[in-house]
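1. pasted the sequence and its predicted model underneath.
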Amino acid sequence: MGAGGTSIPQALAAAVGPAGHVLATDIGPSWMKAGDGYEVRRHDVTADSPPEPGTFDLVHARLVLVHVPDRARALATLAAALRPGCWLLAAGCWLLVENADTALQPLACLDDSGPAQRRANQLRDAVGELLTRRGADLRYGRTPPRALREAGWVDVAATGPFPSAGRPATGWRRRPSGTRGPSTAATCP
């Protein structure tokens, strides 16, 4: 959801092959054309029901939730698109939400030693301010794990952009209906 471009749909279509189905959605897909093995549809993740609810093994949103006004509803829409039974991690179902959190690295150039580095940091700050004024939440990247745990999901994990060796990124799964128990805390590399 919120495909934005063709690279992810192309990669997913190649992975699932002709027997699979890949749907790329975006609020403004007019510039996207369906490619080999994937379909394109218009979809507003905060206003529309999930397309084909309960049918997908993988739902992916990259840098979408930081920009939408009703992030909680958008996250619920993403989750509702997963097929029933996706609470079993072994079932091969994944909700993959990639978001930015610019507060975790406040500088573009950590070695702010010269005018070019200072300008890069100033430009980064200006872009962040502009995005914030337009409604983006640049600190949202740390929010989905907590929101999913509060909604009853288990095995919720958050990783940085470079998971450490031996500690691969893990997915999120729903708790089966009617079960109880603590949710797993987010882990960090």
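-> Received, thanks. Residues are numbered from 1 along each chain as shown.
2. rest of the way, CA atoms for contacts and neighbours
-> Noted.
3. can you give the distance of stretch 62-78 from its chain's centre?
-> Relative to its parent chain, stretch 62-78 has a centroid offset of 8 Å by CA atoms, centre = their mean, to the nearest Å.
4. could you list the buried residues of that stretch?
-> Neighbour counts using 16 or more other CA atoms under 10 Å place 62-68, 71, 73-78 of stretch 62-78 among the buried residues.
5. second one coming, line it up with the first:
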Amino acid sequence: MTGNTYTFGAEWDEERARLGRLAQFWAAATERAVRAAGVRPGASCLDVGAGGGEVSALLSGLVGERGRVVALDRDVRHLRAADLPAQVEVREYDIVADGPPVGERFDLVHARMVLSHLPERAEVLDRLVELCAPGGCVLLSEFDVDRPAPPTAPRTPAERFQLVHDAVVAVLGGHGCDGRFGHWMPSALAARGLTEVDAVVDGGAIRGGTPAAEFYRLTFLRLREPILAQGLAPADVVERVLTELTDPDFVTLSVPLVSAWGRRPAPGPAGRSAG
């Protein structure tokens, strides 16, 4: 992850496990989006906010030995610990503080669950577009957390989950996170001159004891203190949800993950963009 305002720092003991469960839950959706964006053998890819390296590993398999993947993060401890293929270059870099890497262009620029956490998301998106080679693709994936408000006195496990989930969204919002950024990504890409803009929306059930439920349990556990300190959810509800997320009988619906991509126009005759 990039940016100094990011709430989930890599130093937390359970952060690697949290990222791993996140990657497991959304692995199929991410692979569908990457393939739809047109990654080809021999391509060069930049994975921004690479976390535990799962997407970087996926990209390396698609580009093959002739391709190249740069896994970028401001804290690379989890990337260093990962068993990544040889064509993945791990690079410690903060794209917020350091700006875009100078003189480099990539066929694919990818960022999953990065921009929504950054107050500087508009400027960072400009940098990602700049890093995309003409004819290449920018691919973003973010949640869209807009859902009906939960009851003030939740009675079911799903209602309790949503109350705590919304408390997490409120805590993250206080750090500059925009939980609805996924909704606006296609228009944000088009506004920057990208063409062939498209998007897919993925979701699914969260069942207790699964990787998805463990991701949310660890997320809620990580933010329990600020949730309680800010009075965003009662302590007994938070504790009950943490337990229910381990129960195989628990089930609720995930928030949707939006993946959007667009292509940077290739220059046409006399330096004009083609198309």
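-> Arrived safely. Fair warning: this is a prediction, and the values are worked out from it, not measured in the lab.
6. among the buried residues of stretch 62-78 of the first structure, which are in strands?
-> Among the buried residues of stretch 62-78 of the first structure, DSSP state E puts R62 in strands.
7. so V97 of the first structure sits right up against A61, yeah?
-> Yes: V97 of the first structure lies in contact with A61 (CA atoms under 8 Å); the separation is 5.0 Å.
8. can you list the buried residues of stretch 62-78 of the first structure in TSV and add distance to G135 of the first structure?
-> Formatted as TSV, those follow (distance: CA to CA, whole Å):
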residue	distance to G135 of the first structure
R62	17
L63	14
V64	12
L65	11
V66	8
H67	7
V68	8
R71	11
R73	16
A74	15
L75	17
A76	19
T77	20
L78	20
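9. filter the buried residues of stretch 62-78 of the first structure down to just the ones in helices.
-> Using DSSP state H, the members of the buried residues of stretch 62-78 of the first structure that fall within helices are 71, 73-78.
10. now, which of those sits nearest Y38 of the first structure?
-> L78 (18.3 Å; CA to CA).
11. where exactly do the helices run in the second structure?
-> Under DSSP H, the second structure gives helices at 15-36, 54-63, 77-81, 121-131, 157-173, 181-191, 211-222, 224-229, 235-244.
12. residue range for the first one in the first structure?
-> By that I understand helix 15-36 of the second structure. The aligned range for helix 15-36 of the second structure in the first structure is empty, by TM-score structural alignment.
13. name the helices or strands packed onto that helix?
-> Helices and strands touching helix 15-36 of the second structure, by 3 or more CA pairs under 8 Å, 6 or more residues apart in numbering; DSSP states H and E, are helix 54-63, strand 132-143, helix 211-222, strand 257-263.
14. for that helix, buried residues please.
-> Within helix 15-36 of the second structure, judged by 16+ other CA under 10 Å, the buried ones are 15-23, 25-26, 29-30, 33-34.
15. now do that helix against strand 257-263, angle only.
-> Here helix 15-36 of the second structure runs at an angle of 50 degrees relative to strand 257-263 (axes from the mean of the first three to the mean of the last three CA atoms, to 10 degrees).
16. out of the ones in helices among the buried residues of stretch 62-78 of the first structure, which comes closest to T6 of the first structure?
-> For these, the nearest to T6 of the first structure is L78 (19.1 Å; CA to CA).
17. so how far is A235 of the second structure from the counterpart of that closest one in the second structure?
-> Alignment note: L78 of the first structure maps to L128 in the second structure; criterion TM-score structural alignment. Counting by CA to CA, to the nearest Å, the separation of L128 of the second structure from A235 of the second structure is 41 Å.
18. over to G51 of the second structure?
-> 30 Å.
19. ok, those two, which is more surrounded?
-> A count of neighbours by other CA atoms under 10 Å puts G51 above the other of G51 of the second structure and A235, at 28 against 16.
20. the more buried one maps to what in the first structure?
-> Under the alignment (TM-score structural alignment), G51 of the second structure pairs with G4 of the first structure.
21. what's the closest non-adjacent residue to its match?
-> Nearest residue to G4 of the first structure, sequence neighbours excluded (CA to CA, 6 or more residues apart in numbering): D26, at 6.4 Å.
22. what about that neighbour, how many neighbours?
-> With other CA under 10 Å as criterion, D26 of the first structure counts 19.
23. now do the contacts for it.
-> Applying CA atoms under 8 Å, 6 or more residues apart in numbering, one finds that D26 of the first structure lies in contact with 1-4, 41-44.
24. so which of these would you say is closest to R83 of the first structure?
-> M1 (15.3 Å).
25. okay, now the closest one: neighbour count?
-> M1 of the first structure: 25 neighbours (other CA under 10 Å).
26. these two touch, right, it and A24?
-> Yes: between M1 of the first structure and A24 there is a contact at 6.2 Å, judged by CA under 8 Å.
27. show me the contacts for the closest residue to R73 of the first structure other than its chain neighbours.
-> Closest residue to R73 of the first structure apart from its sequence neighbours, by CA to CA, 6+ apart: T46 at 5.8 Å. Contacts for T46 of the first structure (CA under 8 Å, 6+ apart) come out as 68-71, 73-74, 77.
28. which of these map to contacts in the second structure?
-> Comparing the contacts of T46 of the first structure with the second structure on both residues aligned by TM-score structural alignment, their matches' CA atoms under 8 Å, the contacts found in both are 70, 74.
29. appreciated, that's everything.
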